[in-house]
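Enquirer: A structural model of the following input is requested.
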Amino acid sequence: GVIDIRGGRNPVLQLHFARQRAEGGPAREVVPLDLRLGDDFRTLIITGPNAGGKSVAMKTVGLFALMLACGLPLPLDPASRFGLFGRLIVDIGDEQSIEEDLSTFTSHVANLKYMLRHADDRTLILIDEAGTGTDPAEGGALAQAVLERLTEIGARTIATTHHGTLKAFAHATEGVENGSMAFDRATLSPTYRFQLGVPGSSYAFEIAERIGLDADVLARARALVGEQKVSMEELIATFEARSRALAERLAEAEAELARAREEKEKYEAMRERLRAEADNIRRQAAVEAERLLQEANARIERTIREIKEAEAAREATRAARAELEGFKEEVERRRQKVERRQAKRSRRRRPEAPAAPRPAGPLQVGDQVVLDGGGTAAEVLELDDDEAVIAVGSLRMRVRRDRLTKVGGPRRQEVTVRQVAASPADLVGMRARTHIDLRGRRVDEALAEVTRFLDEAVAAGLERVEILHGKGTGALRQAIHEELARRDDIAAFDEAPWNQGGAGVTVVTLK
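Expert: From the prediction side, this is the model:
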C-alpha cells in the first residue's frame, strides 16, 4: 500500500485541544502532517529531539490505518492517498513486567520476533524508539538488522530512533529514507512539522544548556562524545535549517506561480475579447464600405438615366459611362484601403501608458470611455440598463456597460470671447454657423437645435449650410427632413455627396 498524507490531522489531538479551549485553556491548533511512504521507499526512519512530535506523527499514521479499516473518514486533504493494509503491527511503549520476568529490552525483542514471523508486503509496522533498552551499539545494530529484513519482505515500516547509525543506514540503503521533525534551533522549540529526506538532530547539549546544566559538565560531555560527533550534529542542524528555509522559499515561489498563472489567464481572456472586438470592427467597416459602394452605384445609374432621358449623344453617353466606371473603381480602391488600414491598426500593439487616476462617478451620456481596457477613447451616446451605445469616430457600437472604463467626462468646448464694436446684423453674422453636428441627440433636442441653427443662418444671410445627423436607423434624418420641408425659407435640401458624408449629412440651400 502507498501512504501519501497531505494536511493530515490527528483526531485525538484535535479533540484534546478542543476540550482545552472549552475549559478556558489556550487556543492551540493541530499542525498538519505531510508524510509519504511506500512509493519509492518502504522504510522510513524518523529522528529528532524528544517531545518534537516523532511518536505523534507515527501514531497518526497507525490511527489512520485503523480508521480506514473501519470505514471511517480520514481528516486529511482530498488529494491524499492511503492504502488498505491487511495487518498492523506496532511496538510502542514499555511493556516490562516483574510477574512475567520481562525487561524493557526483552519486551521489545519479543515484539520484533513477532514482526519478523508475521510481516508480509501488506503489513504496516510501527516501531517506537528502535534499538533502546540495551547497549546503544548493540541495540542500534539489532534494529538495523530487523529493518533490513522488513524492507526485504516488502512491509511498510516507520521507526523512530535516536541512533546515529540508523541515520547513516537510511541514507545509504535503497528503499529506506530519513525523516525528521523540524526544530527551531534559535528558540530550541519544536515546530511539529515533518520533513522528508532530512535526518534530525537530538539537540541534547543545546536543550541541557538552555535548562541550565553546568557549563563545565557540558564542555566535558562534548569532549567525551568526540569532536567528530559534535561536528556531525552541527552539520545535521545546519542542513535542517537550510532545508526549512528552502521549503519556505518553495512555498513562496509556488504562491507567486499561482498568481502569475491567474494573471496570465485573465490577460489571455482579455486578449480574446479584444481580438473578437477587432474582428467585429473590421466587419462593420466592410459593411459600411459596401453600403458606400452601393450608394455610389445608385448615383451612377441615376446619372446614366438622366443622360438617356436628356437624349444626349451616343458619344457623350459613352464618355459619361467611362467616367462613372472610373469613379466606381476609385470607390472600390478606397474601400479596400480602408479595410487594410483598419486591419493593420487592430493588429498594432499600443505602448502601455502610465496608469492615470480614473474619474469617479457613474457613467453618463457624453463621458469618455475605453473598451476592455484598450487605448482608444470612445464617447458614450446612449445608456440603456446594462448596455451602452458608444462612438469611436464615425463607428457606433452597442456593448455591455461592465466592459467600459470611464477615463473622462464630456469633452470641453473652448470659447474665446472678444470685445468688438459691431452692429446687431454683424453680431448675427458672426454667431451664425455653417455646420452643425447632431449625432447622439434625441429627436426633440435635435429639432430645437436645427430651428435655432437655421434661424441664425437666415438672419446672417447665408446661402448654404450642412446638418450632420449620422446614418443610424434613419429616424433622426427623417425628422429633420420633415422639419425642413415645412419651412418657407428653405429653397432645397438633399444628401451630401458620398465623399462628404453621404446619407449622414443633409445640405440645405436657403432662400
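
Enquirer: Could you use CA atoms for every contact and neighbour count after this?
Expert: Fine.

Enquirer: For the longest helix anywhere in the chain, which helices and strands make contact with it?
Expert: Ranked by number of residues, the top helix in the chain under DSSP state H is helix 227-309. Applying 3 or more CA pairs under 8 Å, 6 or more residues apart in numbering; DSSP states H and E, we find helix 227-309 packed against helix 314-347.

Enquirer: Now the element after the helix it packs on, going C-ward?
Expert: strand 368-371 (DSSP states H and E).

Enquirer: packing partners for that next one?
Expert: Looks like strand 368-371 contacts strand 377-384, strand 404-408 (3+ CA pairs under 8 Å, 6+ apart).

Enquirer: Show me which positions of the helix or strand following the last one end up buried.
Expert: Next in sequence after strand 404-408, counting helices and strands by DSSP H and E, comes helix 424-431. The neighbour-count check on helix 424-431 (16 or more other CA atoms under 10 Å) flags 428-429 as buried.

Enquirer: Just give me how far helix 424-431 sits from the chain centre.
Expert: 62 Å (CA atoms, centre = their mean, to the nearest Å).

Enquirer: One more: stretch 133-148?
Expert: 54 Å.

Enquirer: if we can go back for a sec, save the helices and strands packed on strand 368-371 as TSV, and put in mean neighbour count and distance to Phe169 too.
Expert: Compiled in TSV, the helices and strands packed on strand 368-371 are given as follows (neighbours: other CA atoms under 10 Å; distance: least, CA to CA, whole Å):
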stretch	mean neighbour count	distance to Phe169
strand 377-384	20	71
strand 404-408	19	66
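
Enquirer: To check against the first, give me the structure of this:
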Amino acid sequence: MIYPDHFEAKLGFDTIRQLLKERCLSDLGTAYVDKIRFSDNYDLIQKLTSQTAEFQDILTQGEYFPQQNYYNAHPYLKQAAIEGAFLDEAVFGELRASLMTIDQCLRFFAQASMQETYPLLTALSQTVEFDRGLVKQIDATIDERGKVRDNASPDLQRIRKSLIQEQNNLRTQLNKLLGIAKQQGYIKSDANITFREGRMVVPVPAEHKRKIKGFIHDESATGQTVYIEPAEVLDTNNHLKELAYQERREIIRILTALTAAIRPQVPQLQKAYDYLGMIDFIRAKAKLSLELGAVKPNFVEQPLLDWYAARHPLLVLSFAAQKKHVIPLDISLSEERRLLLISGPNAGGKSVSLKTVGLLQYMFQCGLLVPLAENSTIGLFKRIFIDIGDEQSLENDLSTYSAHLTHMRHFLRFSNAHTLLLIDEFGTGTEPVVGAAIAEAILEQLNAKRAFGVITTHYSNLKLLAENTKGLINGAMRFDAEKLSPLYILEIGKPGSSFAFEIAHKIGLPPEVIQRSRKKAGKQQVNFDEVLRNLEIERKQLHDLNRTLLEKEHALTETFNNYQKLKEYLEREKKGILNQAKQEASILLKEANQRIESTIREIKETQADKSKTLEVRQQLQKFAQKNRPEAASVAWEATTPEVAEAEVPIEVIEGNIEIDDYVRIKGQNAIGQVVALKGKNAEIAIGALKSTVKLDRLERLSRKAFRKEQQQASVRLKGINLNEKMMHFSIKLDLRGKRGEEAVTELTRFMDDAILLGQTELHILHGKGDGILRNLVRQQLRQYKQVVGIADEHADRGGDGITIVTLR
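Expert: You can find the predicted model right below:
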C-alpha cells in the first residue's frame, strides 16, 4: 500500500520514469515503463532486480548486444490477422529488421557461456518461440531498403526487366525528339526529360507548344512552360503504364501471400515482440543504473534498513553534470531502532536524507537497482506512507496543518510492523506548544504499532522522547558550529541543534534582537540548544582528531614497512659486501704469499747479495704499504660526498642542445641524456627515470665528462645513508608561497627522495588561490611514470588546496 495518491511526484519517482523512457529504444520499452508498480512480493522483486543486474553486467563487460531496429509491430500483426489483408513493403521492411533483432537476442542467450552467466535473462528468452524460417522467407522477398526484391517471383522479374527495356527505348526516342526540337529552337538548350503523372514528358516554352504534336500534361506555376508528351511516344508511355500496373498487381499478390504466411504465427510473434519490449525495458533500467552507480544490495524478506553510501539518484545526475559529488548517507533502521528522528538546522540536508530513503526503497521495490554500497542490506516493506511538503487543499477547504493531521489519521489507522513512514517537519503548521504535544502523542502511537520511519523535526520534546524511548533513535545532520555551515552528513545516536541564534547572528540580525529572543525562549530551551551546540563542536573536534590519528597511524605503518624493507635490503647488502671482502682478502693473501715466496727465491738465487736483497725488500714493503688497511680507509674517505663535492667542476660544452646529447641540470648533480625535444623543453633520461626540463636549465657535457660525472654520482650514492633519510623523510610537502621555479625544484627533490625510499602516497600542499601553483605542480607530477594517481584531498581536509599523489 502506497499513500498518498501523488506519492511518486512527491518523491521524484515520476522523474525516474521519464529518465527510463529516454533510455528506451522504442515505444515497446516505454510501454513497460508506464507499467512499473510498487510490489511487496519478495520473489518478484528479487527476480526483477536480478534481471537488471544481469543486463548491467552485459553492458559493463562490453558484450555485443543488438541495439537497433526495436520496432513495435503489434499494430501490423493485428492487421495481418485479418483474413485477406496484406501488409505493404515498408511494414515488411520493419518486420524483417525487428525479427532479425529478436533472433539475435535469442541467439545471444542461447550460448552456453551466457546461460551460466545470465540465467534469469536466459530463462526469459526461453519463453519465446517463432519460426525462424519466416525471417528467411521475408528476407528472400524484401530487401534492406524495404522493397520487394526483383527475384521475389518469376513474373515480377520478367515485368521489371520489360519495364527497364521500355524505359530505355522511351528515353532514346525522347532524347532524339528533344535534340531535333533544340536544333529548331522550339526548346531551350538546357531542357531535359522529366516526369508528369507517371509519364515521360519534355518541357516546352508556351509560345512553341503548338510546334510539337502531343498531349499536354502540366504547366509551370508561371505558365511559361508546358510539359508535353510527344505523339510519337504515346504508345510507348501507355505500354509502360500497363507494365507498372502489372508490377503493382504482382507485388500485391506477393505481399498477400507473405502476409498469409505470417497469419498463423501472429500469436507467437506477439509474444516475441513483448519479449523485445521487455529486453528494451530491462536494458533501459540497466543503463540508468550504470549512470547512477547503482547496485543490487543484499535483500532480506523483513523490514530493515542497513545502508551505506546511499545517494539520491536525481542529485547524482544533477551533480555529475556540474562535476560535483553527492555526500553519501549511512543509515540503519532495525527492530530495536525503528523510528529515526532527524534534527538539525534548516538547509542542512534533513529533507534530502528523508527523500533519499523513501525514493531508494520505492525504486528497489519497483524492480530498479539503487545507488548504495554493495555491502548494504535492504529490507521489504508492505506499506510506505509519506507526509512531505505543503498539502493545503482549496477544494477540501483544508489548511496545511489540517492536511498534515489528515495524513496522521491515515498513518495511525493503517500503520503496522511492515510500514515505512516518511514525515517531514513533524508537528509544524500550528501553535508550537500544541503542535509539539500532538506530535509527541502521535509518535508514541506509531512507536506502539512498531512502524519504521524517518521523521524530521525541530521540536525539543521529540528529541527528548527519542532519547529515552525504546524503538526511537535520534539523528543529527552534522554542522560546522565554528563556520556555521552544513556538512550534509547524517550522524545517528545524538540529536542536533537548529543553531537558530547562531545563524541569526551570522545573517546580521541586531545583537539586541538576538539577546531578547534568547530571554523569550526561556533559560531551559537556550541551555538545551547550548548543550547540543557544544556537543556538535566536541563531536567535530573528536572527528578531526580521529582522522589525524588515522593518518598518522597509516603513515607510521608505511614508514615501519619501508624500514623493514630497508633493513632486509641492508642485511642482504652486508652479506654481499662481506662475501666480496672475503674473496678479495683471499686473492690478496694469495698474491702476498706469492710475492714473499718470490722474494725468498730471489734472495737465495742471488746468494744474499746486499743490494739485491735491499731492492726486493723495498718492493715487498711497497706492496705491503699499498694494501695496508689505513690506505684503504683513505681511499674510502676520498669517495665520500664531502670529498667528491670538492673535486674540480666538470667543463661545460658550448652550443645548442640536441637529441642524444649528454646534459646536467644547472646547480644540481643530476645528469642524463636528451631523448626528445619539445619546443623550449627537453625530455631527458636520468638512469631509469625520464623527466621534462626547460632547455635553459640544462648544461651540455662531453661523453668523457658525462662518464666522469656518472662515476662521481655513483660514489655519492654510496655515501647516502638511506636509513637516516628514511627516518627524516615526511610524506607531506608544503609549497605555499613558493615561486614557480623554486616550487618545481623542491618538488623534483621531494619526488626523487620519495621514489628512492619506495613511498606509495604523498601529500602536496599548494593552497587554492587562482590554481596556478596547483596546475604547475600537477603538470610536473604527470611527467613521472611512477605516479599512478593524482586527486584532490577530501573537502573536509583541504579539498583542491592539497594534491594526493599515489605512487607505484
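
Enquirer: Need the TM-score between these chains.
Expert: Once superposed, chain against chain, the TM-score is 0.52 (TM-score structural alignment, normalised by the length of the first structure); 296 aligned residues with a CA RMSD of 3.1 Å.

Enquirer: quick one, the longest helix of the first structure and helix 314-347 angle?
Expert: 170 degrees (axes from the mean of the first three to the mean of the last three CA atoms, to 10 degrees).

Enquirer: How many residues are close by the counterpart of Leu15 of the first structure in the second structure?
Expert: Taking TM-score structural alignment, the alignment pairs Leu15 of the first structure with Leu317 from the second structure. Neighbours of Leu317 of the second structure under the rule other CA atoms under 10 Å: 17.

Enquirer: swap in Leu188 of the first structure?
Expert: 13.

Enquirer: go on, the one 3 residues further on?
Expert: The criterion is other CA under 10 Å. On that basis, Thr191 of the first structure has 13 neighbouring residues.

Enquirer: show me what contacts it?
Expert: 52, 181-184 (CA atoms under 8 Å, 6 or more residues apart in numbering).

Enquirer: contact partners of the longest strand along the second structure?
Expert: Ordering each strand of the second structure by length in residues (DSSP state E) puts strand 471-480 first. With contacts defined as CA under 8 Å, 6+ apart, strand 471-480 of the second structure is touched by 335-345, 348-350, 447, 450, 463, 465-467, 485-497, 536-537, 540.

Enquirer: rerun that using 7 Å as the cut-off
Expert: 336-344, 348-350, 447, 463, 466-467, 485-496 (CA atoms under 7 Å, 6 or more residues apart in numbering).

Enquirer: which position in the first structure aligns with Arg516 of the second structure?
Expert: For Arg516 of the second structure, the residue aligned by TM-score structural alignment is Arg220.

Enquirer: distance of its match from Leu213 of the first structure?
Expert: To Leu213 of the first structure, Arg220 of the first structure is 12 Å away according to CA to CA, to the nearest Å.

Enquirer: swap in Phe82 of the first structure?
Expert: Counting by CA to CA, the gap from Phe82 of the first structure to Leu213 of the first structure is 45 Å.

Enquirer: Between the two, which is the more surrounded one?
Expert: Neighbours of Phe82 of the first structure and Leu213, each counted by other CA under 10 Å, are more numerous for Phe82; the result is 18 against 13.

Enquirer: and Gln805 of the second structure, which of the three is it?
Expert: Slight slip there: residue 805 of the second structure is Val, not Gln. Going by DSSP: H, G, I helix; E, B strand; the rest coil, the secondary structure assigned to Val805 of the second structure is strand.

Enquirer: so it makes contact with Leu762?
Expert: Yes: the criterion here is CA atoms under 7 Å, and Val805 of the second structure meets it with Leu762 at 5.0 Å.

Enquirer: Can you show me the strands along the stretch 351-500 of the second structure?
Expert: Taking DSSP state E, counting those that start in this stretch as the test, the strands found in the stretch 351-500 of the second structure are 377-378, 383-387, 419-423, 452-456, 471-480, 485-492.

Enquirer: meant to ask about the stretch 651-800 of the second structure
Expert: Counting by DSSP E, counting those that start in this stretch, the strands of the stretch 651-800 of the second structure are 662-665, 671-678, 681-686, 689-694, 698-701, 732-734, 761-765, 787-792.

Enquirer: how about those strands, which one is nearest Leu269 of the second structure?
Expert: strand 787-792 (53.0 Å; CA to CA).
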